[in-house]
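Undergrad: Provided below are the primary sequence and the corresponding predicted coordinates.
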Amino acid sequence: MKLGLGTVQFGLDYGITNTAGQPPLEAVRSILGHAIRHGVHTLDTAALYGDSESVLGQALPRPHPFSIVSKTLPLDTALSEQRAISVISAGIDRSLQRLGEPRLSGLLVHRPDDLLGPMGDALFEALNTLRSQGLVKKIGVSVYTPQEALTLLRRYPIEIVQLPLNPLDQRHLREGSVHELAHAGVEIHVRSAFLQGLLLAPSRPLPSGLEGLAPAMAAWQSLLATEQLTPLQASLAFLRGIPAVSVTVCGATSLTEWQEIVAAYDSAPALPTELFKKLPILDDKLIDPRFWPKR
């Protein structure tokens, strides 16, 4: 498993535990420089991440060693198929302009329903065209549920899937989508490794509406004490123990936060998933941030 740098925090005030807001441009440059020096070469961004692409375009050194993965704008099904696909293609052009890049290493469909819906075939054909033009190297999709991942794997020759996975959200392990994707040769990028930061402060009171996580958080604290690991180390050790994971994308709002993540990644062992068997939450509304109460 390799470490990747998530950049949503560069463009948005993102995360239920984020109290720092967006980092200034110089902090972004410092984070990128540290990533380069420590061999972190995957950047994850998206057109929907506020100013993230534009900030990266200003902050990236030239040349740089990063593989940049971005995502499509949502498909507007109120438009005709031809017009909707045209808007998607134009959005990729704008992403490349903002990033100051000639091409993307990866392009993910940001909303899986866009590929699962009636325009899915036309959308995938448009993405293939972008790839044949040399604007995109690999095509994939960002998903939430195992059902989405497996349905799309069987429908399209996707090359990258980004999915949520952490000690409390083990849906993709439990239902086998991680292993089926890996068997098909799909590159698996993990997000939500820290469940928007909740796993990193287990003793902090839970946000209103998420009190149902309390038993799992207590079990998490117990595991940390038993294994003598920090929350950062244990979160990454869980993912290190899953050989199918290619990249884990982690974001930070400051250089100090990013340095702590890299240090934990370097020191985290690969722990068997069996150690985390008491932690999974089965209620999607507790582990899927789309259902969380607004801050």
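TA: That came in fine, so what should we check first?
Undergrad: contacts and neighbour counts: CA atoms only from here.
TA: Fine.
Undergrad: quick one: the helices in this protein?
TA: 8-11, 25-37, 52-59, 81-99, 112-116, 120-132, 146-155, 171-174, 177-183, 214-227, 231-240, 255-267, 284-287 (DSSP state H).
Undergrad: dump those to TSV, plus distance to Pro74 and mean neighbour count.
TA: Converted to TSV, those look like this (distance: least, Cα to Cα, whole Å; neighbours: other Cα atoms under 10 Å):
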stretch	distance to Pro74	mean neighbour count
helix 8-11	17	25
helix 25-37	27	17
helix 52-59	16	20
helix 81-99	8	18
helix 112-116	7	18
helix 120-132	11	17
helix 146-155	16	17
helix 171-174	24	18
helix 177-183	24	19
helix 214-227	34	15
helix 231-240	29	24
helix 255-267	30	17
helix 284-287	23	18
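Undergrad: below is an additional structure, to be compared with the one above:
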Amino acid sequence: MIPSRAPSPVDKLALAVVHQPDRAIPAPAGAREESLRGLLQTAADSRVTQVATRPDGDGERWLGQAWPFPSPFQVSVRTVSVSDGVDRVEARARRSLERLGLPRGDLLLISSAGDLAGAEGRALWDRLLALKDRGLYRRIGFCAAVEDGPALLARRFQPDVVQLPCNLLDQRAQHGGVLGELAALDVAVHASSVFADGLLFVGSESLPPEMHRHAPTLSRIRRRLAEARVDPMQATLAYAMGLPEVSAVVASIASAAELRAVVAAAHAPTPALDWAALQLEPAAIAAADSDAQGRGRVSSAA
């Protein structure tokens, strides 16, 4: 009998590979593929088993060409918008598996809670249920923001998974009771935007416009972490991974070097911090989200 492996901090870690030029280093096709293979092999060697994908550009196809063999990964897929109809959503979810080179996926997520709340919400959900029943996806769920009322949607549709932003600066999902409500419904929670768009990793001069007025508060939080001798990456990961209701922490990674840094931070001892004292005020977070949407800035899924 093979003994079971002891739990590891990376068991909760989900890898979202970033292909955008502003994060990933531009490279010729061959070098890019080699870099992606190295990233995925580093993930496999680090025992990271979850990979989150998006139906954007060629990212799925690049991943499909770079999996280590045999692949140790459980892969989540996100849908395209329902604005083009539920037939298009289903066809693209099937196409995602083809592009990824997979016979089936672990998780299919509706990309926006607004698609479920709209007129075609029930028809859309029924299509996902059918894909699950056919064995193409093991679990189904949706992505939501705190403002979307994810617990109400979960009561209505009974998903396996809800993915929502949850990070050190934005603790509304925890303190507003959303995580507890989802846990009571036996819904797994995947935390996204865990690095809070990198707000703790840049100076005040590099903040996006909608966050400039929060520069003093962010400086105070960074100072508290420095006084406690805790790296911001270690703190952000420790907060999200320490939430008992969260079963996966989705971290965006652009290189093997970034992944090694994240894995090292995940393995660091959990710091003794007053987490609630390190968040932005809920009203500030809500206002920043509203300003970002008005300016067309897309928040990172991880």
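TA: Received, thanks. Keep in mind the model is a prediction, meaning the values are calculated, not measured.
Undergrad: quick one: TM-score?
TA: Once the chains are laid over each other, their TM-score by TM-score structural alignment, normalised by the length of structure 1 reads 0.88; 282 aligned residues with a Cα RMSD of 2.3 Å.
Undergrad: follow-up on the earlier one: now render the helices of structure 1 as JSON lines, adding distance to Lys138 of structure 1.
TA: As requested, the helices of structure 1 are exported to JSON lines (distance: least, Cα to Cα, whole Å):
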{"stretch": "helix 8-11", "distance to Lys138 of structure 1": "21"}
{"stretch": "helix 25-37", "distance to Lys138 of structure 1": "22"}
{"stretch": "helix 52-59", "distance to Lys138 of structure 1": "19"}
{"stretch": "helix 81-99", "distance to Lys138 of structure 1": "14"}
{"stretch": "helix 112-116", "distance to Lys138 of structure 1": "16"}
{"stretch": "helix 120-132", "distance to Lys138 of structure 1": "7"}
{"stretch": "helix 146-155", "distance to Lys138 of structure 1": "14"}
{"stretch": "helix 171-174", "distance to Lys138 of structure 1": "22"}
{"stretch": "helix 177-183", "distance to Lys138 of structure 1": "15"}
{"stretch": "helix 214-227", "distance to Lys138 of structure 1": "36"}
{"stretch": "helix 231-240", "distance to Lys138 of structure 1": "23"}
{"stretch": "helix 255-267", "distance to Lys138 of structure 1": "26"}
{"stretch": "helix 284-287", "distance to Lys138 of structure 1": "29"}
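Undergrad: closest to Glu274 of structure 1 out of those helices?
TA: helix 231-240 (9.6 Å; Cα to Cα).
Undergrad: and the closest one, what does it pack against?
TA: In terms of contacts (3 or more Cα pairs under 8 Å, 6 or more residues apart in numbering; DSSP states H and E), helix 231-240 of structure 1 is packed against helix 255-267.
Undergrad: pull the contacting residues for Ala113 of structure 2.
TA: 142-145, 148, 150 (Cα atoms under 8 Å, 6 or more residues apart in numbering).
Undergrad: and what of Leu32 of structure 1?
TA: 59-60.
Undergrad: would you mind finding the match for it in structure 2?
TA: Residue pairing (TM-score structural alignment): Leu32 of structure 1 is matched to Leu40 of structure 2.
Undergrad: dump the contacts of Ala113 of structure 2 to JSON lines, plus distance to Ala286 of structure 2.
TA: JSON lines is the format used below for the contacts of Ala113 of structure 2 (distance: Cα to Cα, whole Å):
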{"residue": "Phe142", "distance to Ala286 of structure 2": "21"}
{"residue": "Cys143", "distance to Ala286 of structure 2": "17"}
{"residue": "Ala144", "distance to Ala286 of structure 2": "14"}
{"residue": "Ala145", "distance to Ala286 of structure 2": "10"}
{"residue": "Asp148", "distance to Ala286 of structure 2": "12"}
{"residue": "Pro150", "distance to Ala286 of structure 2": "16"}
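Undergrad: how much space separates Arg29 of structure 1 from Gly57 of structure 1?
TA: 11 Å (Cα to Cα, to the nearest Å).
Undergrad: could you do Leu73 of structure 1 as well?
TA: 18 Å.
Undergrad: related to what we said a few turns ago, now the two most distant members of the contacts of Ala113 of structure 2.
TA: Phe142 and Asp148 (11.1 Å).
Undergrad: returning to what we had before: and Leu200 of structure 1, which of the helices of structure 1 is closest to it?
TA: Comparing the helices of structure 1 under Cα to Cα, the one sitting nearest is helix 231-240, at 5.1 Å.
Undergrad: and that closest one, how far from structure 2 on average?
TA: Average distance, helix 231-240 of structure 1 versus aligned residues of structure 2 after superposition (mean Cα distance after the TM-score superposition for structure 1): 1.1 Å.
Undergrad: what's the counterpart of Asp197 of structure 2 in structure 1?
TA: By TM-score structural alignment, Asp197 of structure 2 lines up with Gln196.
Undergrad: what about its match, how many residues nearby?
TA: Around Gln196 of structure 1 there are 18 other residues, counting by other Cα atoms under 10 Å.
Undergrad: ok, Arg240 of structure 1 - contacts?
TA: Arg240 of structure 1 neighbours (Cα under 8 Å, 6+ apart): 1, 268-271.
Undergrad: can you do 10 Å?
TA: 1-2, 234, 246-248, 265, 268-273 (Cα atoms under 10 Å, 6 or more residues apart in numbering).
Undergrad: perfect, I'm done here.
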